[in-house]
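[1] Give me a 3D structure for the following:
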Amino acid sequence: MASDFYQVLGVPRTADQDEIQRAYRSLARKYHPDVNKDPSAEDRFKEINEAFSVLSDPDQRAKYDRFGEDFRKVPDDWEERVGADVGAGGGFRRGGDGPRVRYAGSGFGGEGVDIEDLFGSFFGGAGRMRTPGADQEAELPLTVEEAYRGGRRSVTLAGPSGQRSYDVDVPPGVIDGQRIRLAGEGGRGSGDAPAGDLYLRVRIQPHPQFRLEGRDVHVQLPVTPWEAALGATVPVSTPSGATAKVNVPEGSSSGRRLRLRGEGMPNPRGKNGDLYAEIRIMAPPRLTDRERELFEELAAVSSFDPRRTR
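    Below you'll find the predicted structure:
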């Protein structure tokens, strides 16, 4: 279980069914894939539905509150099986006079007893279930360029049984926080039950040139004082590795943003992001005699004062 169901819905553990219903409706509207085009919204929507399906069912919620993340391993009739043998303080007795074993769910505190041991030992193996493996999650660091291009990538992850390598198909235009699912690569199931899935959560690394906001890409655009004053067409780098052309309007100042539509991160499900080039006026670090002469002449004839209040 990736996270606590109460946290997923943003409600306290004491929430009643009305509170849970209201929280679900609000979040479902916000993250429904038909409304929210962010690729990570679909995974968030699935988490919300899973949390609601458990917490809105009194029986499932009772199991979840008692056993935490192990609740799926517990038989539906667990209360009937152990109800007659529950001793004072929440312990279980085996065979009336047998040794007393206290159980507190592994998800929410207490000493804890393995679920399979609990129901397997107490009922002669009848409680053992064909339990699917748990889903697992790991981070997948990518550069901006790798996220833009996508493609096949080899990933090595450390686990309890050692390192494992995976060949991952990264879709073009993945964004930070998006999850990539590797079916059947999660935790092993009990018996012949299927394994869980492995989710790789994309983490885009800081870049010296590009800054991402969703699918929009921001980049600084150095220009000369004369390009800013007179206007010019100048090259700008893009995450694709190609160079685009941007028109700097006459009289541009530092901080002005120029938008190149569709030059941001690609989007397989809709329109691409945009690229925003922010003008940064750069002065020559050293002047030739002729450059100095021209700048001094400009200073003598110009009435422009950038510090004057308009």
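
[2] When you work out contacts or count neighbours from here on, use the C-alpha atoms and nothing else.
    OK.

[3] Which residue ranges of this structure form helices?
    Listed in chain order, the helices of the chain (DSSP state H) span 5-9, 17-31, 39-55, 58-67, 78-83, 115-122, 144-149, 225-230, 289-301.

[4] Off-centre distance for the last one?
    Centroid separation for helix 289-301 versus its chain: 54 Å, with C-alpha atoms, centre = their mean, to the nearest Å.

[5] Let's see this one next, to set against the first:
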Amino acid sequence: MSIQYKDYYGILGVPRTATADEIRKAYRKLAKKYHPDVSKEKDADARYREINEAYEVLKDPDKRGHYDTLGANWEQGQDFTPPPGWQGGGTRVEFGGDMGGFSDFFRTLFGGGFSDIFAGAGSQAPVRRDSEVDLKLTLEDAARGGTHTLVMRSPDGGQRSLNVRLPQGISEGAQIRLPGRANGGGDLYVNLHLVPHPVFQVDGYDLTRSVRVAPWDAVLGREVSVETLSGSVTMRLPPGTQSGQRLRLRGKGLPRRGGGNGDLFVRVEVSLPRHLTERQKELWEELSRLGA
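    The predicted model follows:
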């Protein structure tokens, strides 16, 4: 008796030499596309099961190595008969949980023989479904860290709240994994996104902001007040500071992963007076004559 071969690499669209990280990224992309709760594809549920089965094998070094011993000269859907030694007392790779939701091919390889194909027939255990959700944070949230409440909506219209502990070193696109917290019983991946700030621009853990200063402060090199994410600080301008010049305040950016902070870059904008008194005009004219 033969069954249909499953090309797990082909299902995930990765080469047989793919790294664990490449396999994980391919799985996440396909799982998001074919998740039955959101996908409009006709075969979404079947494809989602197939994708999860492929990932179950390829993410685990033992299962992947066991699968790879079959060789590379197989095509998806091709009739497959396990080689001698696979049935009965053949090599087994431990798999925790009910395998009813997986294919006959999977259960043949990891259940120890053809007898497992018929074990629990008709008991289709639900596949663990991983999910992704976006969480938008202000720069202040990212700098403070702590715990953030995330409201999750279930397919039946209900909702539940999850407390997400924000790690140090949040950057745009960072991800937090919450094991077993998805609606389908799988892992929940929380993608963190930073909301655009009205004052600060973000570049990794560094920040940039503009500060307007009076021309005499820029020329003479005086102290000016600068608002940072952690409060107001005093910054001394070098004499002769030019409009558009960038000055750095070390450690006043976002917290870095592993400790420390990024920097805050201050872009100086020299603010010229719009309305002058007669005396001010005289002084500017005198400066002009002096070649200032």
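
[6] After superposition, what is the TM-score?
    Once superposed, the chains reach a TM-score of 0.61 (TM-score structural alignment, normalised by the length of the second structure), with 215 aligned residues with a C-alpha RMSD of 3.8 Å.

[7] hmm, back to that, any chance of the helices of the first structure in TSV, plus mean neighbour count?
    Listed next are the helices of the first structure as TSV, based on neighbours: other C-alpha atoms under 10 Å:
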stretch	mean neighbour count
helix 5-9	19
helix 17-31	15
helix 39-55	19
helix 58-67	17
helix 78-83	13
helix 115-122	17
helix 144-149	22
helix 225-230	17
helix 289-301	11
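
[8] Let's have those in TSV, adding distance to residue 128 of the first structure.
    Below are those laid out as TSV (distance: least, C-alpha to C-alpha, whole Å):
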stretch	distance to residue 128 of the first structure
helix 5-9	25
helix 17-31	31
helix 39-55	22
helix 58-67	15
helix 78-83	12
helix 115-122	5
helix 144-149	44
helix 225-230	74
helix 289-301	85
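
[9] quick one: which of the ones you listed is nearest residue 179 of the first structure?
    Closest of those to residue 179 of the first structure is helix 39-55, at 6.8 Å (criterion: C-alpha to C-alpha).

[10] Which strands or helices does the closest one pack on?
    helix 5-9, helix 17-31, helix 58-67 (3 or more C-alpha pairs under 8 Å, 6 or more residues apart in numbering; DSSP states H and E).

[11] From residue 180 of the first structure, how far out is residue 226 of the first structure?
    To residue 180 of the first structure, residue 226 of the first structure is 47 Å away according to C-alpha to C-alpha, to the nearest Å.

[12] Check residue 131 of the first structure too.
    24 Å.

[13] likewise residue 254 of the first structure?
    39 Å.

[14] hang on, the earlier thing: so which of the helices and strands packed on helix 39-55 of the first structure comes closest to residue 279 of the first structure?
    Of all those, helix 17-31 comes closest under C-alpha to C-alpha, at 35.3 Å.

[15] re earlier: out of residue 131 and residue 180 of the first structure, which sits in the busier spot?
    residue 180 (22 against 17; other C-alpha atoms under 10 Å).

[16] Trace that one over to the second structure, please.
    In the second structure, the residue matched to residue 180 of the first structure (TM-score structural alignment) is residue 176.

[17] same check, this time on residue 231 of the first structure
    Match for residue 231 of the first structure (TM-score structural alignment): residue 221.

[18] Nearest approach to residue 216 of the first structure belongs to which of the helices of the first structure?
    Nearest of the helices of the first structure (C-alpha to C-alpha): helix 144-149, 11.4 Å.

[19] other SSEs contacting that closest one?
    Checking 3+ C-alpha pairs under 8 Å, 6+ apart, helix 144-149 of the first structure ends up next to no helix or strand.

[20] Name the residues that touch it?
    By C-alpha atoms under 8 Å, 6 or more residues apart in numbering, the surrounding residues in contact with helix 144-149 of the first structure are 170-175, 204-205, 207, 210, 239-241, 265-266.

[21] Apply 10 Å and report the result again.
    The contact list for helix 144-149 of the first structure, computed with C-alpha atoms under 10 Å, 6 or more residues apart in numbering, reads 141-142, 150, 152-153, 170-176, 202-207, 209-212, 215, 217, 238-241, 264-267.

[22] Emit the PyMOL select command for whichever of those are buried.
    To isolate the buried ones among those in PyMOL, judged by 16 or more other C-alpha atoms under 10 Å, type:
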select buried, resi 141+142+150+170+171+172+173+174+175+176+202+203+204+210+211+212+215+217+238+239+240+264+265+266+267
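
[23] give the contact list for residue 252 of the first structure.
    223, 225, 227-231, 279-281.

[24] Make a markdown table from those residues and add distance to residue 249 of the first structure to it.
    Formatted as a markdown table, these follow (distance: C-alpha to C-alpha, whole Å):
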| residue | distance to residue 249 of the first structure |
| --- | --- |
| 223 | 11 |
| 225 | 12 |
| 227 | 9 |
| 228 | 7 |
| 229 | 8 |
| 230 | 8 |
| 231 | 5 |
| 279 | 11 |
| 280 | 13 |
| 281 | 13 |
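
[25] need the contact list for the match of residue 231 of the first structure.
    Here residue 221 of the second structure is in contact with 215, 236-241 (C-alpha under 10 Å, 6+ apart).

[26] at 8 Å instead, please
    236-241.

[27] Under the alignment, what does residue 259 of the second structure map to in the first structure?
    Match for residue 259 of the second structure (TM-score structural alignment): residue 270.

[28] do you know how far its match is from residue 173 of the first structure?
    Residue 270 of the first structure is 11 Å from residue 173 of the first structure, by C-alpha to C-alpha.

[29] cool, residue 21 of the first structure as well?
    35 Å.

[30] before we move on, what about residue 8 of the first structure?
    With C-alpha to C-alpha as the criterion, residue 8 of the first structure and residue 173 of the first structure are 26 Å apart.
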